[in-house]
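A.B. asks: All I have is the shape, not the residue letters:
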């Protein structure tokens, strides 16, 4: 503790001199002869590690100084030992209640002062060490959480891009649909039907899981997935299995980790049911209305819109205006009407996302 700094506050020069003489062989000692000077000295760098504070001073008492030290974040944690001629037990209790770390009465006994100063400085050193350790641990936890989130994001993107290698014309489809879903969810979070579900965490999970909606396409033969013309009825039956294949793959991942993961649950919903329709005419299970999970209903609008405005081997890209007409026509039949309405109300934001993540070579 030889480098510790002790601030001595007393309006009596003789008391300052006595305490400085007693402590300066072991500590860096500073002095203040009034409450105002003490507050300035305590707030300036280097801040003292301990303050010996006289209680009875003119203009500003030690009790008032202590109260102001405790109200200042810069001096809040500096331990204070009251030094006073008041020897009554009630005075000592009052000082401790106000936040003093200890209480020394005059006449000064050198051994007592040195022992109590050393005890308070050792305690502060331990608190500072613990505070530093906690700050380090918090920073490390935060770093690892960021690293884990990044690893998860990269893994999701890698899987999604793996699916797209089977269907190379989709380009930035996963980025666009991911951002459509996020924008839609944010727009709907205040809607009475969705406000209790679409909290910040759920929206974050939806955004992360959206890229996996077509992961099941890895199980569809190239002859079907990349066919330039119309699919035969038998080929269409095979194509429709991609939703169940994707959901089954994610469910297997759930089983492998042996504990519930909210992200997997939403990803599985989206992969499985994003081709369901509000009127029950979709696939694979013919779900209708609110029986279709909200995550899948959001993705349904995002996925159809992006398919309409993107070129494919079997069709050219559609204009934004025409795609808007089709989304409007599909409200209440293909799409949840409230979700379709939110999409149309925020249509400018959706087209901005489409422009931002457009495929190379596609205007």
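C.D. replies: Cool, the structure landed. Every value quoted in this text rests on a predicted model; they were computed, and no experiment measured them.
A.B. asks: Please make it C-alpha for all contacts and neighbour counts, starting now.
C.D. replies: Noted.
A.B. asks: Buried ones in stretch 28-44, by neighbour count?
C.D. replies: Within stretch 28-44, the residues that count as buried by 16 or more other Cα atoms under 10 Å are 28, 29, 30, 31, 32, 33, 34, 35, 38, 39, 41, 42.
A.B. asks: For the first one, which non-adjacent residue is closest in space?
C.D. replies: Read it as residue 28. Counting by Cα to Cα, 6 or more residues apart in numbering, the nearest residue to residue 28 once its immediate chain neighbours are dropped is residue 5, at 4.5 Å.
A.B. asks: Surely the one you found and residue 52 touch.
C.D. replies: No - in this structure residue 5 lies outside contact range of residue 52 using Cα atoms under 8 Å: 11.1 Å.
A.B. asks: Give me the contacts around stretch 4-23.
C.D. replies: By Cα atoms under 8 Å, 6 or more residues apart in numbering, the surrounding residues in contact with stretch 4-23 are 27-35, 38, 41-42, 47-54, 57-58, 110, 114, 121.
A.B. asks: Regarding residue 275, what is its secondary structure?
C.D. replies: Following DSSP: H, G, I helix; E, B strand; the rest coil, residue 275 is assigned to coil.
A.B. asks: residues contacting it?
C.D. replies: Counted by Cα under 8 Å, 6+ apart, residue 275 has contacts 243, 282, 283, 284, 296, 300.
A.B. asks: Residue 53 is in what secondary structure piece?
C.D. replies: Residue 53 belongs to strand 50-54 when elements are defined using DSSP states H and E.
A.B. asks: this is the comparison structure:
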């Protein structure tokens, strides 16, 4: 074993004879560093190569061994270096004190060479095992994080794929998904401290809401083309069919949930959004005519996001409205179509929503 691969020991003792004896004993087996006082010992311990084990005298002028140990433990670079106390104080009380402060072993002077070698070897083996376990845990944590990120990405891609499937049936929506996702994230973040919503809109909930938002219209895959893309006003029977997209979307998600062992939070929110984002605060929406707080928070948020984007976007049945016109129309629906507090947050930060619309604008988005 060459010197660079040997474990490194640091001996801290103010007595030159003790440094000599210990160095002579240990150098055939280890790389040995020495310091003749506590302050110097700390400097050596903090320098490269850092020791794998420290043999530390207790009774020294200046910093004693207990103070050195406390300084080592307070230093992130040295806190994990095991320390064996060396002392002429042989009372059980002193040994108990040293161990209680964090020393891994306690050797009394005068030393017995065989005992010193055995205890040093034992502590180095223990440190090696701890380091190996730490490395394994670090590697395991990295692998878990990698797989979680991979699963997260797969989940997001799957959501977008489903959402785009619905979007292919309604090609005029352009970048509608990205815009509504941005509106949802912003509106939820603005409301997270509001007394009515602070217990619901946690950071995790907002993340899941944002992820689920693109699935709000997946039920449109079940609507016939002649209704979905009709350039004029829908007849009453056609409108009745169009309204079924809300229930079709939530039913599809519920069927998907039946194939998994436990519910996924983002699917629960996606189901809420798909089913109830066309409900109105005053109870005149569809499909269930829910009113007020009976409408899930997720669906109320999407109602504003979806309507705002529909207003500023061209459709087969309407031109794009200006941002100011869209603002006025949403303001008029405060307490009617939309939750009043959500509407207030939207109107108070309207410029931020316009910025999202401009960031993801397409040829149909209003300027």
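C.D. replies: Structure's in. What do you need? Quick caveat, the model's predicted, so the values are computed rather than measured.
A.B. asks: picking that back up, so how much does the strand holding residue 53 of the first structure differ from the second structure once superposed?
C.D. replies: Here the mean offset of strand 50-54 of the first structure against the second structure after fitting is 0.6 Å, by mean Cα distance after the TM-score superposition for the first structure.
A.B. asks: residues in the second structure aligned with the helix or strand hosting residue 122 of the first structure?
C.D. replies: Taking DSSP H and E as the definition, one finds residue 122 of the first structure inside helix 110-165. Alignment of helix 110-165 of the first structure against the second structure: residues 113-168, by TM-score structural alignment.
A.B. asks: How far away from the center of its chain is the matching stretch?
C.D. replies: When distances are taken as Cα atoms, centre = their mean, to the nearest Å, stretch 113-168 of the second structure is centred 16 Å away from the chain's centroid.
A.B. asks: What's the average distance for it when superposed on the first structure?
C.D. replies: Aligned to the first structure and superposed, stretch 113-168 of the second structure gives a mean residue distance of 0.7 Å (mean Cα distance after the TM-score superposition for the first structure).
A.B. asks: so how many other residues sit close to the residue nearest to residue 114 of the first structure when sequence neighbours are not counted?
C.D. replies: Closest residue in space to residue 114 of the first structure, ignoring its immediate chain neighbours: residue 23 at 7.4 Å, by Cα to Cα, 6+ apart. Applying other Cα atoms under 10 Å, we find 17 residues neighbouring residue 23 of the first structure.
A.B. asks: C-terminal to the helix holding residue 122 of the first structure, what's the next element?
C.D. replies: Going down the chain from helix 110-165 of the first structure, the next helix or strand is helix 173-188, by DSSP H and E.
A.B. asks: Report all helices and strands that that next one contacts.
C.D. replies: Where contact means 3 or more Cα pairs under 8 Å, 6 or more residues apart in numbering; DSSP states H and E, helix 173-188 of the first structure is packed against helix 200-209, helix 294-309, helix 337-345, helix 347-356.
A.B. asks: of these, which approaches residue 276 of the first structure most closely?
C.D. replies: Closest approach to residue 276 of the first structure among these (Cα to Cα): helix 294-309, 7.6 Å.
A.B. asks: That closest one against the second structure, how far on average?
C.D. replies: Relative to the second structure, helix 294-309 of the first structure is 0.5 Å off (mean Cα distance after the TM-score superposition for the first structure).
A.B. asks: Which part of the second structure matches that helix?
C.D. replies: Per the alignment by TM-score structural alignment, helix 294-309 of the first structure matches residues 297-312 in the second structure.
A.B. asks: Go ahead and name everything in contact with that stretch.
C.D. replies: Residues outside stretch 297-312 of the second structure that contact it (Cα under 8 Å, 6+ apart) are 176, 179-180, 183-184, 187-188, 209, 213, 216, 269, 272-279, 320-323, 326-327, 330, 338-339, 342-343, 357, 365-366.
A.B. asks: Would you mind getting the angle between the helix holding residue 122 of the first structure and helix 173-188?
C.D. replies: On the basis of axes from the mean of the first three to the mean of the last three Cα atoms, to 10 degrees, helix 110-165 of the first structure is oriented at 120 degrees to helix 173-188.
A.B. asks: and the aligned partner of residue 222 of the first structure in the second structure, how many neighbours?
C.D. replies: Per TM-score structural alignment, the equivalent position to residue 222 of the first structure in the second structure is residue 225. Look at residue 225 of the second structure: counted by other Cα under 10 Å, it has 12 neighbours.
A.B. asks: if I pick the nearest residue to residue 225 of the second structure once chain neighbours are set aside, what's in contact with it?
C.D. replies: Leaving aside its sequence neighbours, residue 225 of the second structure sits nearest to residue 169 (Cα to Cα, 6+ apart; 7.3 Å). Counting by Cα under 8 Å, 6+ apart, residue 169 of the second structure makes contact with 220, 221, 225, 228.
A.B. asks: what about burial for these, which qualify?
C.D. replies: 220, 221, 228.
A.B. asks: Could I get the residues you listed in JSON lines, plus columns for distance to residue 93 of the second structure?
C.D. replies: Putting those into JSON lines (distance: Cα to Cα, whole Å) gives the following:
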{"residue": "220", "distance to residue 93 of the second structure": "79"}
{"residue": "221", "distance to residue 93 of the second structure": "79"}
{"residue": "228", "distance to residue 93 of the second structure": "86"}
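A.B. asks: Make TSV from those and add secondary structure to it.
C.D. replies: Formatted as TSV, those follow (three-state DSSP):
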residue	secondary structure
220	helix
221	helix
228	helix
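A.B. asks: Show me which of these is closest to residue 349 of the second structure.
C.D. replies: Nearest to residue 349 of the second structure among those is residue 220, at 30.7 Å by Cα to Cα.
A.B. asks: re the thing from before, show me what the residue nearest to residue 28 of the first structure lines up with in the second structure.
C.D. replies: By TM-score structural alignment, residue 5 of the first structure lines up with residue 8 in the second structure.
A.B. asks: now do residue 354 of the first structure
C.D. replies: Alignment note (TM-score structural alignment): residue 354 of the first structure maps to residue 357 of the second structure.
A.B. asks: for residue 344 of the first structure, same thing?
C.D. replies: Match for residue 344 of the first structure (TM-score structural alignment): residue 347.
A.B. asks: Is the nearest residue to residue 314 of the second structure once chain neighbours are set aside within a helix or a strand, and which one?
C.D. replies: In space, and not counting its chain neighbours, residue 314 of the second structure is closest to residue 320: 4.2 Å by Cα to Cα, 6+ apart. For residue 320 of the second structure, there is no helix or strand it lies in under DSSP H and E.
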